[in-house]
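[1] no sequence for this one, just the structure:
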């Protein structure tokens, strides 16, 4: 059973349960020319996510060089923390962490609340909306635009580029053109912030320094792509998958409406049960690595199934039960170790405000079609719905 095939896209949990039972790691055909080793059990996944023998620097490997994208464009998109190992990763994370602070994220709360309110205000007088396209997608994108200081007049274009790059079904040529245009735009925006700094994150990143060290142009543009593609997609799927889970479990939806103190643990359960990022990005084994007695050879591409690990019965009691009040929910939805998602607090903040708004305004929220008929987006990395049409009243 292929973990990224059609059956696993629509109903992944039984597929991953079989994979966990059969072996701790599986060699799978990723493309006609590439295989990868998929880690499926929690303890192995947690170890793999922080194993220095599994390198994140795959720039010179065939799976990267075979993409057909120009070297200079890949450098402008991939020179970020998620594509580097220590000491370069340590340097980049230190520089970014110096300005992407808990205080800065907390200060975004009024902006996130305003954006959520404006989007929900736009539903006035309507009976049916697509919560993905009209709420889950634009909310975090607008937050990122506010965070970076993207001018209001440019946000529709910025959204179009990002949507094209993110869409897994989009043709390669369209994604390449969008990435090229966005890279040029971000470089120009960086120069604008350098000449006329403001209070936004991008200005702070441009001027961030540590003992004379600064982010290069490629590192700055790559960080924008990382915020956009990694941070934005995580929150889109957190919101969409969370609403899907609540609509699938009306008794738990009623429970959450009655007791809002359950919202923080409910968000953690959304993240665990339908992990927004179902598989980690590529790692390459710099030497042989063993998982449960199975040897992964040096040079192999390794992927970690976060979605499978988050349903491991050795760690989570009754893992197929959706429980918004689940205690000690040590899920791996944001990764683990040195590459743990720096934007996790922002995703949680956006999730809290997004769900609070929906629960407050739409007490009769329900799906417009059987939930089993909804389409999940195909692909190896992300777990999210294509659309989520709902009735508001």
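    Everything's here; your move. Every value quoted in this text rests on a predicted model; they were computed, and no experiment measured them.
[2] For the rest of this, base every contact and every neighbour count on C-alpha atoms.
    Fine.
[3] what's the neighbour count on residue 307?
    29 (other C-alpha atoms under 10 Å).
[4] Just give the closest residue to it, not the sequence neighbours.
    residue 278 (4.7 Å; C-alpha to C-alpha, 6 or more residues apart in numbering).
[5] any idea how far the closest residue to residue 379 other than its chain neighbours is from residue 19?
    In this structure, residue 379 finds its nearest non-sequential neighbour in residue 4, 6.3 Å apart by C-alpha to C-alpha, 6+ apart. Remark: distance between residue 4 and residue 19 (C-alpha to C-alpha, to the nearest Å) = 12 Å.
[6] now swap in residue 292 and tell me
    On the measure of C-alpha to C-alpha, residue 292 and residue 19 end up 13 Å apart.
[7] Ok, residue 56 next?
    Distance from residue 56 to residue 19, by C-alpha to C-alpha: 24 Å.
[8] hold the first one in mind and look at this next one:
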């Protein structure tokens, strides 16, 4: 058994080049070993697990807890007030299952399918607006014009969030992941906290038929969750229901534009779209890491000893490019046979909104490709700007235009 020493000069793999293209860094780490003691950009020490078989197994290992009370040192994630921190990403076992049951019925495949008309209508309206804008100007940002507002419209409707509050909420969440100045994370969390407290109070006074009203009724009538758990659930569903889907629509379109043969095949056979989305979830999902975990007892991973209470990061993006699992993993292939990715989690923490996310991505991309068949990048690929975040590989903008002539 080996043990990696903890030293003041831990490797810091997350440099400027990483933010633009993280995958060469992951390849070097996988080749060097299965587990690495590294420092995050803020200097926090973590153990980074990079190979697919280890990541897949550890996602369901009961010795790894997401509960921060098991942390002794290192990275713990965002510092959130109690009203935002009591969410499913910080709870294990019975508490996790209790809260999950309260909201799982809203995201069953049947209920999600009932949202199809609403999602398609929102996608059509946004595509119309984008097309009209591209008639009057040479380019437009797909992120702000389509990818961001589509899931916001859907999850906002589920919670009946007032229209004027939806874009600010999305901006605050984005600033949490990629702040422009040191104080912006705390400022954004403060905005989100006060917004959700106010929203819950207003909905409690004037209940409706939305998901938030149902959670409030469960809190007030059956005492099935605390007030902090109520607000934290609202925070998690609104954040997760918009953040990842937004970025996968934009990075998904970029991936298709970067691979014209794959795009042509998809246009020729639209029935390939569900498989294409699964490949995009493997190849281009914005989440680089699973939620941080803490061993509840000393742990050994491939001969590396990890003390209880240290922070363990399971690198999903590296696992998805592991050649030991996926043949030619850096190749984007919408006909790939092995599509058993980890983008939506595994086990207890499998994404609650997975059916809705898949539907939104499929309908969003399908609508863009049908309604704007000549959509193209408006700038050279090298001019695209990515978030400066080790957690989320996401575009800050995606300038698009309409080609003058069809070339494929």
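    Now that the structure is in, tell me what you want to look at. Being a predicted model, the structure only gives us computed values, none of them experimental.
[9] picking up where we left off before, aligned against structure 2, show me the partner of the residue nearest to residue 307 of structure 1.
    For residue 278 of structure 1, the aligned position in structure 2 is residue 288, judged by TM-score structural alignment.
[10] okay but the residue nearest to residue 379 of structure 1 is in contact with residue 382, surely?
    No - using C-alpha atoms under 8 Å, residue 4 of structure 1 is not in contact with residue 382, being 10.3 Å away.
[11] picking up where we left off before, ok, the residue nearest to residue 307 of structure 1 - contacts?
    Shown in contact with residue 278 of structure 1 (C-alpha atoms under 8 Å, 6 or more residues apart in numbering): 305, 306, 307, 308, 333, 380, 381, 382, 383.
[12] so who does the aligned partner of residue 149 of structure 1 in structure 2 touch?
    Using TM-score structural alignment as the criterion, residue 149 of structure 1 maps onto residue 160 of structure 2. Residues in contact with residue 160 of structure 2, defined by C-alpha under 8 Å, 6+ apart, are 210, 212.
[13] now residue 191 of structure 1
    So residue 191 of structure 1 contacts nothing (C-alpha under 8 Å, 6+ apart).
[14] I'd like to know how far it sits from residue 153 of structure 1.
    With C-alpha to C-alpha as the criterion, residue 191 of structure 1 and residue 153 of structure 1 are 18 Å apart.
[15] Likewise for residue 28 of structure 1?
    45 Å.
[16] quick one, which of those two is more surrounded?
    residue 28 (15 against 8).
[17] didn't that one look like it was pressed against residue 4?
    No - in this structure, residue 28 of structure 1 is not within contact of residue 4 by C-alpha under 8 Å, at 9.5 Å.
[18] count of neighbours near the aligned residue in structure 1 for residue 373 of structure 2?
    When structure 1 is aligned by TM-score structural alignment, residue 373 of structure 2 is paired with residue 363. Applying other C-alpha under 10 Å, we find 13 residues neighbouring residue 363 of structure 1.
[19] now residue 363 of structure 1: how far from residue 179 of structure 1?
    Residue 363 of structure 1 is 41 Å from residue 179 of structure 1, by C-alpha to C-alpha.
[20] got the contacts of residue 278 of structure 1 as JSON lines, with distance to residue 345 of structure 1 and secondary structure columns?
    Shown next, in JSON lines, are the contacts of residue 278 of structure 1 (distance: C-alpha to C-alpha, whole Å; DSSP: H, G, I helix; E, B strand; the rest coil):
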{"residue": "305", "distance to residue 345 of structure 1": "22", "secondary structure": "strand"}
{"residue": "306", "distance to residue 345 of structure 1": "19", "secondary structure": "helix"}
{"residue": "307", "distance to residue 345 of structure 1": "20", "secondary structure": "helix"}
{"residue": "308", "distance to residue 345 of structure 1": "23", "secondary structure": "helix"}
{"residue": "333", "distance to residue 345 of structure 1": "13", "secondary structure": "coil"}
{"residue": "380", "distance to residue 345 of structure 1": "25", "secondary structure": "coil"}
{"residue": "381", "distance to residue 345 of structure 1": "21", "secondary structure": "coil"}
{"residue": "382", "distance to residue 345 of structure 1": "19", "secondary structure": "strand"}
{"residue": "383", "distance to residue 345 of structure 1": "20", "secondary structure": "coil"}
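[21] Looking at those, point me to the pair that's furthest apart.
    Farthest pair in the contacts of residue 278 of structure 1 (C-alpha to C-alpha) is 333 and 380. Separation: 14.8 Å.
[22] Same drill for the two, tell me which one is more crowded.
    Counted by other C-alpha under 10 Å, residue 333 of structure 1 and residue 380 do not tie: residue 333 has more neighbours, with 27 against 19.
[23] which secondary structure element contains the most centrally placed residue in structure 2?
    Centroid-nearest residue in structure 2: residue 244, 3.2 Å away (criterion: C-alpha atoms, centre = their mean). Element membership of residue 244 of structure 2, judged by DSSP states H and E, is helix 243-258.
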